[in-house]
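Undergrad: what would the 3D arrangement of this be:
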Amino acid sequence: MNHLYEQLLNKVDVGIHVINDHGKTIIYNKKMMEIESMEASDVLGKDVREVFSFNENQHSTLVHTLKTGEVTKGVRQTYFNNKGQEITTINDTFPFLKEGKITEAVEIAKDVTQLEHVIKENVLQKKNTHYTFDRIIGQNEEFLHVIDEAKRATRTTSSVLIIGETGTGKELFAQSIHNGSSRSHTPFIAQNCAAIPENLLESLLFGTKKGAFTDAIDSPGLFEQADGGTLLLDEINSLDFDLQAKLLRVLQEKTIRRIGDTKDKKVDVRIIATMNEDPAEILADKRIRKDLYYRLSVVTLYIPPLRERKKDIMPLAQEFINKYNVLFHMSVREISEEAKILLHQHDWQGNVRELEHTIEGAMNQVIDEEVIQSHHLPIRLRKRYQDGHKNRIIPEADPKTETLKDKMEELEKAYIRQVLAEHQHNITRTAKILGMSRQSLQYRIKKFGI
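TA: This next block holds a predicted model:
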């Protein structure tokens, strides 16, 4: 049984630290070693007050529970290990009693050290907002229309909801709206709502009042820091319903209340929110309040995925070539025709971000050359379209075809015809295989006369 208990202690994904009535460690599991960057031999059998150190006016929650018998839950604690490394955890601490006497104190800890560094170094500082509309690259008509809609949104302070798959450039649009508005000289702060645990996100957004909980200090939240400017809330649908209700109140009343405070404070913040899923599905699944959705979607921008705007691939690829020429001290000029075909065939599930990484990877393979060839591209593209589609119908080059555009359209027509035939002309299944909407497929069928 002792062996079983030891195995269980080292399998759980939380830190477990137990001290006896003398303050010496008797249990210290593997996860706790990872959190505190220490070995068991550094801690077991030793007094925790001699191993760990704390800032002035702070103390060990373990020792506090051992002395008082108090049970605490969700307490944030920052301290230092024996190497002076800062550790931050969220702790549940409770005593063990025998015949009314405290014999041990137990702490269950979750690591938020990395999260604290992200907040300090990135989130709580004004973001580097260098994107403007003139840096948004695209020739697709639908995409250009979205840019025009976004430019019109710079004239007001209405909330904006940007919808688009991961990697389509939602923050680029958000920054451009901010920089094109009268708030361009005020703070722009971005926060991914899915990246922060729920028990920290509320205090991060609204701030804390000293004494609200153990070790709580007077700390402004993101709304206060963005006062007068813009707050970008990425993946807004990941907020829990209680927090969504509080956010809705802030949007309606234009006031916030720090956790533990009794007073409201006025804030002037423009909200730009993003979703990477279809709002209809999110609403149907009840992952966002309808009243909050309608409040956020005063202006709604839908950024089409890269697979639906293939004519933007080459201008974007050239922009990334220029970027990495500077970074890598290279002089690549262009992409070969064969490589262009491979790029156009790809479905780009990672969108513009995937394209950028593809070009960066290709340029890492280039040696004293000025043209990116097909063999420079990642193997996943080459294997899929050169080897994986040997049985596909690929039209031979027509000597009368003069432009790449004509050749690409012929290739696209043949590929759509092939996939339609393989799926008995079922529009829904074919669209799914091709990675496009039914409407986009129907448009192409009509366009190509299939």
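Undergrad: CA atoms for contacts and neighbours, from now on please.
TA: OK.
Undergrad: give me the three-state assignment for the nearest residue to residue 27 once chain neighbours are set aside.
TA: Nearest non-adjacent residue to residue 27, counting by C-alpha to C-alpha, 6 or more residues apart in numbering: residue 18, 4.9 Å away. The local conformation at residue 18, judged by DSSP: H, G, I helix; E, B strand; the rest coil, is strand.
Undergrad: can you tell me how far residue 18 is from residue 48?
TA: According to C-alpha to C-alpha, to the nearest Å, residue 18 and residue 48 sit 10 Å apart.
Undergrad: what do these two both touch?
TA: residue 25 (C-alpha atoms under 8 Å, 6 or more residues apart in numbering).
Undergrad: these two: which is more packed in?
TA: Shown here are residue 18 and residue 48; by other C-alpha atoms under 10 Å, residue 18 has more neighbours (22 against 18).
Undergrad: just checking, the more buried one touches residue 26?
TA: Yes - with contact defined as C-alpha atoms under 8 Å, residue 18 counts as touching residue 26 (5.7 Å).
Undergrad: next up, the contacts around the closest residue to residue 334 other than its chain neighbours.
TA: Leaving aside its chain neighbours, residue 334 sits nearest to residue 371 (5.1 Å; criterion: C-alpha to C-alpha, 6+ apart). By C-alpha under 8 Å, 6+ apart, the contact list for residue 371 reads 332, 333, 334, 335, 336.
Undergrad: now show me the structure for the sequence below, then we'll compare the two:
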Amino acid sequence: MKKILVVDDDPFLARTLELYFRGKGYEVLVSNAGRRGLEIWQKEDPDMILLDVQIPDLDGPDVLAKAKEEGLKGDVIMITAFHDTEATLKAIGAGAADYLYKPIDLNSLDLLLEKIVVQRKQRERLAKLSYVISESHKPDQIIGRSAATLEIIKAIVRVSQTPTSVLIEGETGTGKELVARTIHHAATPEEPFIAINCAAIVGNLLESELFGHEKGAFTGAVQRKIGKLEYAGQGTVFLDEIGELPLEFQAKLLRVLQEREFQRVGGVKTLPFNARVIAATNRDLGKMVEEKTFREDLYFRLKVFIIRIPPLRERREDIVPLTEYFLNRLNQEMHKRVCRIPNTYLKALEAYDWPGNVRELQNVLRRGLILSPNDVLELDEGCLHSSGPDKASDENRPDDILRSLEDVEREHISKVLRHTKWNYGEACKILGVTRPTLRKKINDYQLPIDLES
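TA: Below you'll find the model as predicted:
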């Protein structure tokens, strides 16, 4: 790090910081206003920027936001007074590396500077040891390269050529609705796709929801309602979680599938039903038939063509392409530019069993993007381990060795900092302390910054 930009309208503080950094051998650029500071940032490409929250003509968070929009580089430390908490949070959310309170403590600044230098070296190292994600995936497509995924795609191609009913089986989060939508778009892309979560609709409302009702059919029916079966036209009705369908309603659904017609609740007119039915379940319907909780005749009517989606742990070859797909989509959604995954994280993703399947993978990556301040993915590794915390150090320590409270605190803070890779925000959450308190402890205990551990 060779060049530092200080943007602050306090001439005494700006001069102090200028002399301080020059004494450490840095080239120092100074501005007392936001727009001029942004111009210098654009022209000089500094390695680090100390940016005051409240400065003339364009405040610090807005300067940072514009710099990020233009793709300007450099680690940003916000300088703030205690009453600027809201603006500080806004700046951290926009990509500031950290912040310092006024009056500035030079010891804290030293620690922060050292931390940023080490983090920059780590990012450069990770960039060389990381997987660059592809941007070739199209939206809403089935992602994967495993043999199981290829078989699912083949099955979709076959069944989309006929109007037959389909039953999709798979654990929660495996992508059953995506498969249903893919069948629909391959067969009748211009027609409606009507999704119904059978577990989310109260039993006594289900008939009205699917079939519709006439005015006056029951208390509260003040006008005619068109049901979802009627809306579907010649498209697709997707019955998600079909195993949750009340037993008394199953007979009514069976009649619709057999006769291909229905009536609105309270109506006398028979309406044709021309849509394809795709049902999905995470339960064993065959076992439910044996237990008399699901009608056997409805089960056989639905399972004309079955597509089984294996859990993600049984098709690990799909994890990398799914990760690429979700990162691209989440980058757009969250206005991020994460394009590299450290190989250690990639191996952890591939080794994890994913009890929540594809949905859990998406949520882990979403949290990772929140934690990632630059183009390298940062993951909360704790969510990828099912085992408890490492207790080896405590178990191997003789019981008769009694240590001071100071030693215990020093070791614990050091352990938390190593675990969070010296991320002050995460460390403060775990320790339950403020940043100034954490910095004071680091200074008091003279803890060495080590991001390699």
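Undergrad: please, which helix or strand holds the closest residue to residue 30 of the second structure other than its chain neighbours?
TA: Of all residues not flanking residue 30 of the second structure in the chain, residue 6 sits nearest, at 4.8 Å (C-alpha to C-alpha, 6+ apart). Using DSSP states H and E, residue 6 of the second structure sits within strand 3-7.
Undergrad: that strand corresponds to what range in the first structure?
TA: Alignment of strand 3-7 of the second structure against the first structure: no match, by TM-score structural alignment.
Undergrad: list the helices and strands that strand packs on?
TA: The contact analysis (3 or more C-alpha pairs under 8 Å, 6 or more residues apart in numbering; DSSP states H and E) places strand 3-7 of the second structure against helix 11-23, strand 27-31, helix 34-44, strand 48-52.
Undergrad: how far away is residue 288 of the first structure from residue 280 of the first structure?
TA: Taken as C-alpha to C-alpha, the span from residue 288 of the first structure to residue 280 of the first structure is 10 Å.
Undergrad: pull out the buried members of the contacts of residue 371 of the first structure.
TA: For the contacts of residue 371 of the first structure, a neighbour count by 16 or more other C-alpha atoms under 10 Å gives the buried set as 332, 334, 335.
Undergrad: hang on, the second one packs against residue 318?
TA: Yes - taking C-alpha under 8 Å as the contact criterion, residue 334 of the first structure and residue 318 are neighbours in contact, 7.1 Å apart.
Undergrad: can you name the residues that contact the counterpart of residue 152 of the second structure in the first structure?
TA: Aligned by TM-score structural alignment, residue 152 of the second structure pairs with residue 146 of the first structure. Residue 146 of the first structure sits next to 301, 302, 303 when contact means C-alpha under 8 Å, 6+ apart.
Undergrad: work out for me the element residue 146 of the first structure sits within.
TA: If you go by DSSP H and E, residue 146 of the first structure is part of helix 141-152.
Undergrad: compared with the second structure, how much does that helix deviate?
TA: Once fitted to the second structure, helix 141-152 of the first structure is off its aligned match by 1.1 Å on average (mean C-alpha distance after the TM-score superposition for the first structure).
Undergrad: gap between the spatially most central residue of the first structure and residue 231 of the first structure?
TA: The first structure has residue 192 as the residue nearest its centroid, 5.5 Å off, counting by C-alpha atoms, centre = their mean. Distance, residue 192 of the first structure to residue 231 of the first structure, using C-alpha to C-alpha: 11 Å.
Undergrad: and if you look at residue 247 of the first structure?
TA: Distance from residue 247 of the first structure to residue 231 of the first structure, by C-alpha to C-alpha: 12 Å.
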